[in-house]
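A.B. asks: structure of the sequence below:
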Amino acid sequence: MTPTSSHVPFATQLSNVYLSILALFCFKLFVKISLNLLTYFYIVRGNRKEAARISAEFYDYGQNHTFLKGHNVNVLTIDHVTPLHEACLGDHVACARALIDAGANVNASTIDGVTPLFNACTVGSMACTEILLENGAKPQSLVYQPSPIHEATSKGHYGCVEALVTWGADVDMEIPHLGTALYTACVCQKLECARKLLREGANVQKGKSLDSPLHVAAEKDCTAVVTLLLDFGADINARNTEFLRPVDVAPPSSITEGFLLLYEATPRLLSQVCRQCIRNCVGRDRLHLLSHLPLPNRLRSYLQYQ
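C.D. replies: Predicted coordinates:
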């Protein structure tokens, strides 16, 4: 004879209830994780409409679109990569904007210290870079974390460098294994990025330890960068950790070596010395005010290296 529920011990009945609740919870959790991953996939692919459709259809959030608000937009992979990281890496500007509007953390960091801003600078997405900065992204990373300005400079993404500097990135920040952003520009021979950094007041002598930007530019036999650095007052007699001058590290019989030897024997123009003296007196933090000085346009442009 089959026992009725009244003959089943109360503890057993209670246990069955708990097991049913646990099973239901696990099922709902599985569904939620699956939908999050599906939406994450569409965000990575740049399909914001499909992501929104999933949230409205399966979560029944209607016109509020709260699926794209709060913690959901900050869902993490095992490496702490967020949808905003992927949107910026793929240069999906509309997706990045939607995620930020929904509350995505613009300063989210992966386990390697990579931020969405760093990803935007990696691919040269000026639009994503500006959106992030306008919404509170920190333009400056910590010393031992991947640096957006170094990344943008190494890839020659001038627009990203300009945006970072405008929003307060330190042009003289030195990373132990990379040096300054200017040093990185010289290593990678990115002339326009180096010019931008120097115009914004980057220290022409500060490189990597005692190795100056001029040292590495000479070693790379990049005469254009060497000329630029000398125009901004680089010390041709500076010595590195091996007590060598820039001309000593230039490839023998190279164009750069010949140029440096000629430069050593040629007196500097008084106009160049005066320009550097004025810029030094103005100071890096006030160089942007040069354009407002009541001076002839030609003189004002000269002071700004334009």
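
A.B. asks: can we go C-alpha only for contacts and neighbour counts from here?
C.D. replies: Fine.

A.B. asks: ok, now how distant is I33 from Y183?
C.D. replies: Separation of I33 from Y183 (CA to CA, to the nearest Å) stands at 45 Å.

A.B. asks: element containing C26?
C.D. replies: helix 10-44 (DSSP states H and E).

A.B. asks: more neighbours, I33 and Y183?
C.D. replies: Ranked by neighbour count (other CA atoms under 10 Å), I33 and Y183 place Y183 first, with 29 against 13.

A.B. asks: one more sequence to fold, the one below, so I can look at both together:
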Amino acid sequence: MGIKHSISWFEWKPSQRGKSSNNYLHKISPKYNHNWTELHYAASHGSLSKLKEVLNSQGTSDINRKDYYGKTPLYWAAYKGHAECIEELLDNGAEVNSQCKHGATPLHAVSGLYPHCTLLLIKKGADVDKEDKWGVTPMYIAACNGQVECINLLVSAGANFTYRNRKTGFLPKQLTEHKEYLDWLKNQSQTPRPLKELCRKVIRKNLGHEHLDAVVTFDVPSSLHAYILLEELKIP
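C.D. replies: Next comes the predicted model:
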């Protein structure tokens, strides 16, 4: 008899002890790729050609399908740092802020490892302040991994300064190695954000990632189009 559990799977198996006919509960952990679709496999392996093939033949009905852990193909492309697959999925309607069972988004998955993927997701409308179920933000993950480039991108996109442990107030050990940078970060966190930056953040949030492309149709100067779309964000 199979019993499904929120964290792992269990199944009853006959006892191997002596001649007892009693059953015991045998714990079986699900495979990490449980409930994967073809898009999950293609995205995780970074196979852009396969990804396009599946999208062309099957359409986008599974593009936001979640696996056992609530992770979409986009999450796995992000987790593995496959920028081309991330872009292809987003261009075909993938939900950039989809959360897994633990509340993590694709931006959480990249911010500790992949600056280029972090930049791509931010420009495509990822919520820079999204918290998982433990209150962890992409910036805190970047801080815990000493990913200064990712923190810079998040700060430039208007993220709140959440680089300290929210419970203890301590700095992640990996970040303490960057003393001069920490001084700069502290100064930035104590300086009021420019009004135009606050307005941009509100505009982008209200538009939602689905409508960011519509910005170019706004009857405003092209320089404002570029500002709203974060075109000045780059990796040195």
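
A.B. asks: tm score of chain vs chain?
C.D. replies: Overlay of the two chains. TM-score (TM-score structural alignment, normalised by the length of the second structure): 0.71; 194 aligned residues with a CA RMSD of 2.6 Å.

A.B. asks: about what we covered before: the helix holding C26 of the first structure aligns to what range in the second structure?
C.D. replies: Across the second structure, nothing matches helix 10-44 of the first structure (TM-score structural alignment).

A.B. asks: check which helices and strands that helix is in contact with.
C.D. replies: helix 48-58, helix 83-89 (3 or more CA pairs under 8 Å, 6 or more residues apart in numbering; DSSP states H and E).

A.B. asks: I'd like those helices laid out as CSV, including mean neighbour count and distance to L260 of the first structure.
C.D. replies: Below are these laid out as CSV (neighbours: other CA atoms under 10 Å; distance: least, CA to CA, whole Å):
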stretch, mean neighbour count, distance to L260 of the first structure
helix 48-58, 16, 55
helix 83-89, 27, 41
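
A.B. asks: what is the burial count for Y114 of the second structure?
C.D. replies: Neighbour tally, Y114 of the second structure, other CA under 10 Å: 21.

A.B. asks: before we move on, back to that, for the helices and strands packed on helix 10-44 of the first structure, please prepare CSV with the additional fields distance to E134 of the first structure.
C.D. replies: Formatted as CSV, those follow (distance: least, CA to CA, whole Å):
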stretch, distance to E134 of the first structure
helix 48-58, 21
helix 83-89, 14
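
A.B. asks: what comes up buried for the helix holding C26 of the first structure?
C.D. replies: 35-36, 39-44 (16 or more other CA atoms under 10 Å).

A.B. asks: stretch 166-175 of the second structure too?
C.D. replies: So stretch 166-175 of the second structure, judged by 16+ other CA under 10 Å, has buried residues 171-172, 175.

A.B. asks: so what touches it?
C.D. replies: By CA atoms under 8 Å, 6 or more residues apart in numbering, the surrounding residues in contact with stretch 166-175 of the second structure are 135, 143-146, 163-165, 182.

A.B. asks: show me which of these are buried.
C.D. replies: So, by 16+ other CA under 10 Å, the buried ones in the contacts of stretch 166-175 of the second structure are 143-146, 163-164, 182.

A.B. asks: now, those residues that are in helices?
C.D. replies: 143-144, 182 (DSSP state H).

A.B. asks: now do the helices in the stretch 51-200 of the first structure.
C.D. replies: Applying DSSP state H, counting those that start in this stretch to the stretch 51-200 of the first structure gives helices spanning 83-89, 93-101, 116-123, 126-134, 148-155, 158-166, 181-187, 191-199.

A.B. asks: CSV for those, including distance to L289 of the first structure?
C.D. replies: Below are the helices of the stretch 51-200 of the first structure laid out as CSV (distance: least, CA to CA, whole Å):
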stretch, distance to L289 of the first structure
helix 83-89, 33
helix 93-101, 32
helix 116-123, 27
helix 126-134, 22
helix 148-155, 23
helix 158-166, 13
helix 181-187, 22
helix 191-199, 12
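
A.B. asks: just the ones you listed: most buried one?
C.D. replies: Stretch with highest mean neighbour count among the helices of the stretch 51-200 of the first structure: helix 181-187 (a mean of 28; mean count of other CA atoms under 10 Å).

A.B. asks: name the helices or strands packed onto that helix?
C.D. replies: Going by 3+ CA pairs under 8 Å, 6+ apart, helix 181-187 of the first structure lies up against helix 148-155, helix 191-199, helix 213-219.

A.B. asks: 10 Å instead, please
C.D. replies: On a contact count with 3 or more CA pairs under 10 Å, 6 or more residues apart in numbering; DSSP states H and E, helix 181-187 of the first structure meets helix 148-155, helix 191-199, helix 213-219, helix 223-231.

A.B. asks: can I get those in a markdown table with distance to D112 of the first structure?
C.D. replies: Below are those laid out as a markdown table (distance: least, CA to CA, whole Å):
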| stretch | distance to D112 of the first structure |
| --- | --- |
| helix 148-155 | 13 |
| helix 191-199 | 26 |
| helix 213-219 | 28 |
| helix 223-231 | 32 |
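
A.B. asks: correct me, but Y68 of the second structure touches W36?
C.D. replies: Yes: Y68 of the second structure lies in contact with W36 (CA atoms under 10 Å); the separation is 8.0 Å.

A.B. asks: next helix or strand past the top helix by length along the second structure?
C.D. replies: Counting by DSSP H, the longest helix found in the second structure is helix 195-207. Next helix or strand after helix 195-207 of the second structure toward the C-terminus (DSSP H and E): helix 222-228.

A.B. asks: that next one vs the first structure, average offset?
C.D. replies: Following the fit onto the first structure, the mean deviation recorded for helix 222-228 of the second structure is 1.5 Å by mean CA distance after the TM-score superposition for the first structure.

A.B. asks: list of residues touching that helix?
C.D. replies: Applying CA atoms under 10 Å, 6 or more residues apart in numbering, the set of residues contacting helix 222-228 of the second structure from outside is 123, 157, 196-197, 199-201, 203-204, 212-219, 229-233.

A.B. asks: that helix corresponds to what range in the first structure?
C.D. replies: Taking TM-score structural alignment, helix 222-228 of the second structure hits residues 297-303 over in the first structure.

A.B. asks: excluding chain neighbours, what is closest to the counterpart of R195 of the first structure in the second structure?
C.D. replies: Counting by TM-score structural alignment, R195 of the first structure corresponds to L119 in the second structure. Distances taken as CA to CA, 6 or more residues apart in numbering place L153 nearest to L119 of the second structure, at 6.6 Å, with adjacent residues excluded.

A.B. asks: and if you look at E197 of the second structure?
C.D. replies: That would be G158: by CA to CA, 6+ apart, it lies 6.7 Å from E197 of the second structure.

A.B. asks: all good on my end, thank you.
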